[in-house]
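1. what's the 3D shape of this:
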Amino acid sequence: MTRRPLVAGNWKMNGLCAALPEIEAMGAAYDDALRDRAELIVCPPATLLALACEVTTRGGLGLGAQDCAVAPRGAHTGDISAEMLKDVGASYVIVGHSERRADHRETDADVHAKAAAALRAGLTPIICVGETRAERDAGDALRVVGAQIESSLPSSAPAHIVVAYEPVWAIGTGLTPTVGDVAEMHAFARERIEARLGGGKSLRIRILYGGSVKPSNARELMHVANVDGALVGGASLTATDFIGVASAYR
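-> Sure thing, here's the model as predicted:
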């Protein structure tokens, strides 16, 4: 089954208003030939979402957020609901990124609730899973990722959700798994997604790879079996690098 590749840029806690021209440049470089082959979205910090919406719309890019609260509204100072993200033009939201799991002690149950909140609001969740270096060295990578898939994905999730495999030890380190490791994990992830959701949904769900993706390694990684795109960190901060990654699909 053909799945349209997705390349998502996660800006993390980077970017002021002065960075908006980079998104403008991404849209300008997102030509018809590339648009026919891949979907591109940018996930800037929440402070830029409303401003970025107009820019991404002009350039044909999608807009995503980096996190959402579980509740739709209420006395939750500092939180941003999925409904609020939808209201300012976002169509995607990242949930369960390893930095949220580590820095904010988010559990699989938290990620599950946030994914459900995103779906409630009409957003597509990008649900992140991945193992640490210690877990991989101990031979536990498949077990850990399988457990995260089982507990983080809502059992009634539709086939348009996105799953992103990001080995924690490869994020921002310049290290990447071997092609064989990526192929093994993505094939395993698709099997576990099918076991969780059933109905052949896994054949339609896009599984992204993330972890030190850059223009120099994107072509090799993006053409591994069961890899349907990338969740890009540092290389998504500039139009040159982000389009360089996406151009693996040209």
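2. drop to CA atoms for contacts and neighbour counts, all remaining ones
-> Noted.
3. measure the residue nearest to Thr107 when sequence neighbours are not counted to Asp110 for me?
-> Closest residue in space to Thr107, ignoring its immediate chain neighbours: Arg101 at 6.4 Å, by Cα to Cα, 6 or more residues apart in numbering. Arg101 is 9 Å from Asp110, where distance means Cα to Cα, to the nearest Å.
4. circling back: tell me the spacing between the residue nearest to Thr107 and Ala117.
-> 17 Å.
5. And the strands in the protein, which stretches?
-> Applying DSSP state E to the chain gives strands spanning 6-10, 39-43, 62-65, 92-95, 124-129, 162-165, 206-210, 229-232.
6. Report all helices and strands that the first one contacts.
-> Okay, so that is strand 6-10. strand 39-43, strand 206-210, strand 229-232 (3 or more Cα pairs under 8 Å, 6 or more residues apart in numbering; DSSP states H and E).
7. do that again at 6 Å, thanks
-> When contacts are defined as 3 or more Cα pairs under 6 Å, 6 or more residues apart in numbering; DSSP states H and E, strand 6-10 sits against strand 39-43, strand 229-232.
8. Go through those strands and name the closest to Ala134.
-> strand 229-232 (22.4 Å; Cα to Cα).
9. May I see the buried residues of the closest one?
-> Buried residues in strand 229-232, defined by neighbour count with 16 or more other Cα atoms under 10 Å: Gly229, Ala230, Leu231, Val232.
10. what residues does that strand touch?
-> Here strand 229-232 makes contact (Cα atoms under 6 Å, 6 or more residues apart in numbering) with Pro5, Leu6, Val7, Ala8, Gly9, Asn10, Leu208, Tyr209, Gly210, Val213, Met222.
11. With stretch 195-202 instead?
-> Ser155, Ala159, Arg190, Ile193, Glu194.
12. I'd like the structure of this one too, to check against the first:
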Amino acid sequence: MRKVIIAGNWKMFKTRAETLEFLQGFLPQLDTTPDDRDIVLCAPFTDLGTLSRNLHGSRIQIGAQNVHWAESGAFTGEISALMLVEVGVRYVVIGHSERRQFFGETDETVNLRLKAAQKAGLIPILCVGESKQQRDAGETEAIIFKQLEHDLIDVDQEHLIIAYEPIWAIGTGDTCASAEANRVIGLIRSKLSNPDMTIQYGGSVKPDNINEIMAQSEIDGALVGGASLDPQDFAKLVNYKV
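-> All right, here's what the predicted structure looks like:
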């Protein structure tokens, strides 16, 4: 059975003090959140310990935003899967377009990170998606299928989440039409060995479009950027109604 997961990606936002302030505003609003959905907060590395200490016994799972493929080594600025597990992390975002665009992430390194995360018991959230130029050129399907083909080599599809994030809709205010997102996610699902995998949509998800997004037949959740930074907005997202 496909699981619904609403995940917030805080990117490079929030100090530890701001994290505590967020939790104070957010946690009380989960009393009426339906049990049919999971909630994940993917925070900067410095916030993970704060989340772990303050979310014990809550329904919120903790996610990181990257992981290295080695268990240890001379990789300045990186973090291992075992380090994440030690502080209570359960999920990790891998292959986000910002990592691919700004930090040289490739399908090869994405694949290595996926396998390392799973080896340690983490559940990766693999991000795939096309640029505006690629979409305008009619290359959406080809780009995404290529990413899946290379990223998923020897990856366990039973312990994986995929997030379809059209790059042109991330942080731009432009949301991919719900029906189109549903179509692309359906195509992604057709390429998987596990058709019950949770597949999220990400890209300018907001309180005023979450209901329509989650009403789509192929969409199992959302990977949320900017709207996850505000406790009131994120509460509206996790409490969506269909």
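13. Got a TM-score for the two of them?
-> The TM-score (TM-score structural alignment, normalised by the length of the second structure) is 0.95; 241 aligned residues with a Cα RMSD of 1.3 Å.
14. re the thing from before, look at Arg101 and Ala117 of the first structure and report which has more neighbours.
-> Ala117 (21 against 17; other Cα atoms under 10 Å).
15. how about that one, what does it touch?
-> Val70.
16. swap the cut-off to 8 Å and go again
-> Cys68, Ala69, Val70, Ala71, Pro72, Ala82 (Cα atoms under 8 Å, 6 or more residues apart in numbering).
17. Tell me the spacing between it and Ala65 of the first structure.
-> Distance from Ala117 of the first structure to Ala65 of the first structure, by Cα to Cα: 13 Å.
18. go on, Val42 of the first structure?
-> Distance of Val42 of the first structure to Ala65 of the first structure, given as Cα to Cα: 8 Å.
19. cool, Val144 of the first structure as well?
-> In terms of Cα to Cα, Val144 of the first structure sits 26 Å off from Ala65 of the first structure.
20. just Leu34 of the first structure next, same as before
-> Distance from Leu34 of the first structure to Ala65 of the first structure, counting by Cα to Cα: 23 Å.
21. Which one of these two is surrounded by more residues?
-> Just comparing Leu34 of the first structure and Ala65: by other Cα under 10 Å the higher neighbour count belongs to Ala65, 29 against 17.
22. Looks like the more buried one contacts Leu85 (just checking).
-> Yes. Counting by Cα atoms under 8 Å, Leu85 is a contact partner of Ala65 of the first structure at 7.0 Å.
23. related to what we said a few turns ago, out of the contacts of Ala117 of the first structure, who's nearest Val182 of the first structure?
-> Cys68 (28.2 Å).
24. counterpart of that closest one in the second structure?
-> In the second structure, the residue matched to Cys68 of the first structure (TM-score structural alignment) is Val67.
25. how deep is its match tucked in, by neighbour count?
-> Here the count is done by other Cα under 10 Å, and Val67 of the second structure has 24 residues near it.
26. cool, Lys201 of the first structure as well?
-> By other Cα under 10 Å, the residues close to Lys201 of the first structure number 18.
27. gap between the residue of the first structure most remote from its centre and Ala116 of the first structure?
-> Here the first structure reaches farthest from its C-alpha mean at Ala75, the gap being 28.5 Å by Cα atoms, centre = their mean. Taking Cα to Cα as the measure, Ala75 of the first structure falls 20 Å from Ala116 of the first structure.
28. Throw the helices and strands packed on strand 6-10 of the first structure into a markdown table and include distance to Ile243 of the first structure, thanks.
-> Formatted as a markdown table, these follow (distance: least, Cα to Cα, whole Å):
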| stretch | distance to Ile243 of the first structure |
| --- | --- |
| strand 39-43 | 9 |
| strand 229-232 | 11 |
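29. Out of these, flag the one nearest Ala170 of the first structure.
-> Nearest to Ala170 of the first structure, of all those, is strand 229-232, at 11.7 Å by Cα to Cα.
30. mean shift between that closest one and the second structure?
-> Strand 229-232 of the first structure differs from its equivalent in the second structure by a mean of 0.2 Å after superposition (mean Cα distance after the TM-score superposition for the first structure).
31. quick one: that strand to chain centroid distance?
-> 6 Å (Cα atoms, centre = their mean, to the nearest Å).
32. same check, this time on stretch 225-232 of the second structure
-> Chain-centre distance of stretch 225-232 of the second structure: 14 Å, with Cα atoms, centre = their mean.
33. which residues in the first structure does that stretch align to?
-> Counting by TM-score structural alignment, stretch 225-232 of the second structure falls onto residues 233-240 of the first structure.
34. Show me which residues of the matching stretch are buried.
-> Of the residues in stretch 233-240 of the first structure, those buried by neighbour count under the rule 16+ other Cα under 10 Å are Gly233, Gly234, Ala235, Ser236, Leu237, Thr238, Ala239.
35. All good on my end, thank you.
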